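**Student:** compute the structure for the input listed below.
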Amino acid sequence: MSALLLQSIRSLVPVSDDQWLRIEAATQHRSFKKDEFISRDGEINRFTNFIESGSLRVFHIDRDGQESVIQLGVRGWWASDFASFTNQQPGLLHVQALESTELRSFSYEAVHRLFEELPVFERFYRLLVQRAYAAFQNRMLQNLSMDAEQRYLQFRQLYPELNEQIFQKHVASYLGMSAELLSKIKKRVYESDKQQKRATKPS
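**Tutor:** Predicted coordinates:
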């Protein structure tokens, strides 16, 4: 039983035990080694993925070979090339495991079968997509309105698990800056945090 997946679904919609058994039966357990690709640019992504353990990144490579991280994911998160999955067309993104990663995946066919059989699952999926879209819009607004240090501080506050678990170069790409700049920002923030702790420490 995937207790973590059940928790993710029940955080958005109530599902009975019988409904949960039907949902879980529609999943596929998939394992990936570090650096292994889950899907690639040019392929049709046939799965939407829930991360049981490990971490992954969703990224784009431009014509000059420059990588841009679009999404990061850790345990308890959903991640995939969503546009390719939804439209069942060749994608523009790579999805790669950053460490040994275990997924619970729903195929395109399984998702639509559950939509027909279990309206509660369709509602869950709609709410999941709405939240993801809202988060993406907020991120775009932050990139337009915040400087690099503000973006990092916001990221650290919202996603402490990503800040701790994901390699710095991937976090930097996600935040739209170089790894060198992120390193300088983290050092400056660390020193600022230390000074604040000293100032508030009882004498």
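**Student:** CA atoms for contacts and neighbours, from now on please.
**Tutor:** Noted.
**Student:** and stretch 136-155, how far out from the chain's middle?
**Tutor:** 17 Å (CA atoms, centre = their mean, to the nearest Å).
**Student:** what lies in contact with that stretch?
**Tutor:** 163, 175, 176, 177, 182, 185 (CA atoms under 8 Å, 6 or more residues apart in numbering).
**Student:** next up, for comparison:
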Amino acid sequence: MNSFQALLTSISPLSAQTLAQLELILVADGLKKGDFFIREGCVATEIAFLEHGVVRAFYTNKQGKEYNKTFFTAPAIIGSYASLISKKKNSLPQQALSDCSIWRLNYAAIERLSENNAELERLRRKIAERFFVANEKKQLEMALLEAKERYSIFKQEHPGFEDIIPQYHIASYLGISATQLSRIRKN
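**Tutor:** Okay, the predicted model is just below:
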């Protein structure tokens, strides 16, 4: 719980009263390796604080090939924001790559709390801004950088990750084949 408070206050300062209100709507839960936080085709109703573990967000093409879009490593906030905001079906499932500890939050409850709380509104805006910036950064890296450079950035941003998850997940995230990743790692 303290790591949740630390993450939120690092994004935007929150009073003890606001933190207490959030704690009232938090539900402790877990995901086993392979479990989904949200599946494709479902309409999202909640987000979660990832206290421990690794979750991937991915999509599957028409041929059934999976592509990892994002990795979430604790501490992080997970959930399908596009589905939450649009109230449409999710197209980016999120799956645990390790056993995870999470704290679930009902999105409608967060919206109700935010109506009269400027701190929560500011926090929500800053979280959305962070996701926007991270998404743009990843898009630029994929478009402008060589695979070797993307791998170097990946290692800096996710130290020790290669010991936790299979190489094919990392290759997919980098937009290369497992063979290409193996060659890059040898060099």
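**Student:** after superposing, what score do the chains get?
**Tutor:** Overlay of the two chains. TM-score (TM-score structural alignment, normalised by the length of the second structure): 0.93; 187 aligned residues with a CA RMSD of 1.5 Å.
**Student:** rebuild the contacts of stretch 136-155 of the first structure as a markdown table, extending it with secondary structure, neighbour count and distance to residue 134 of the first structure.
**Tutor:** Listed next are the contacts of stretch 136-155 of the first structure as a markdown table, based on DSSP: H, G, I helix; E, B strand; the rest coil; neighbours: other CA atoms under 10 Å; distance: CA to CA, whole Å:
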| residue | secondary structure | neighbour count | distance to residue 134 of the first structure |
| --- | --- | --- | --- |
| 163 | helix | 15 | 21 |
| 175 | helix | 22 | 17 |
| 176 | coil | 17 | 19 |
| 177 | coil | 18 | 22 |
| 182 | helix | 21 | 25 |
| 185 | helix | 17 | 27 |
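**Student:** and the strand or helix carrying residue 150 of the second structure, how far from the chain's centre?
**Tutor:** Per DSSP states H and E: residue 150 of the second structure is located in helix 147-157. Centroid separation for helix 147-157 of the second structure versus its chain: 18 Å, with CA atoms, centre = their mean.
**Student:** can you check stretch 167-187 of the first structure too?
**Tutor:** 18 Å.
**Student:** kindly report the same for stretch 153-171 of the first structure.
**Tutor:** That offset, for stretch 153-171 of the first structure, works out to 12 Å (CA atoms, centre = their mean).
**Student:** translate residue 6 of the first structure into the numbering of the second structure.
**Tutor:** Matched to the second structure by TM-score structural alignment, residue 6 of the first structure sits across from residue 5.
**Student:** can you give me the neighbour number for the closest residue to its match other than its chain neighbours?
**Tutor:** Once flanking residues are discounted, residue 5 of the second structure sits nearest to residue 19: 7.1 Å by CA to CA, 6 or more residues apart in numbering. By other CA atoms under 10 Å, the residues close to residue 19 of the second structure number 16.
**Student:** my read is residue 19 of the second structure is in a strand, agree?
**Tutor:** No. Using DSSP: H, G, I helix; E, B strand; the rest coil, the assignment for residue 19 of the second structure is helix, not a strand.
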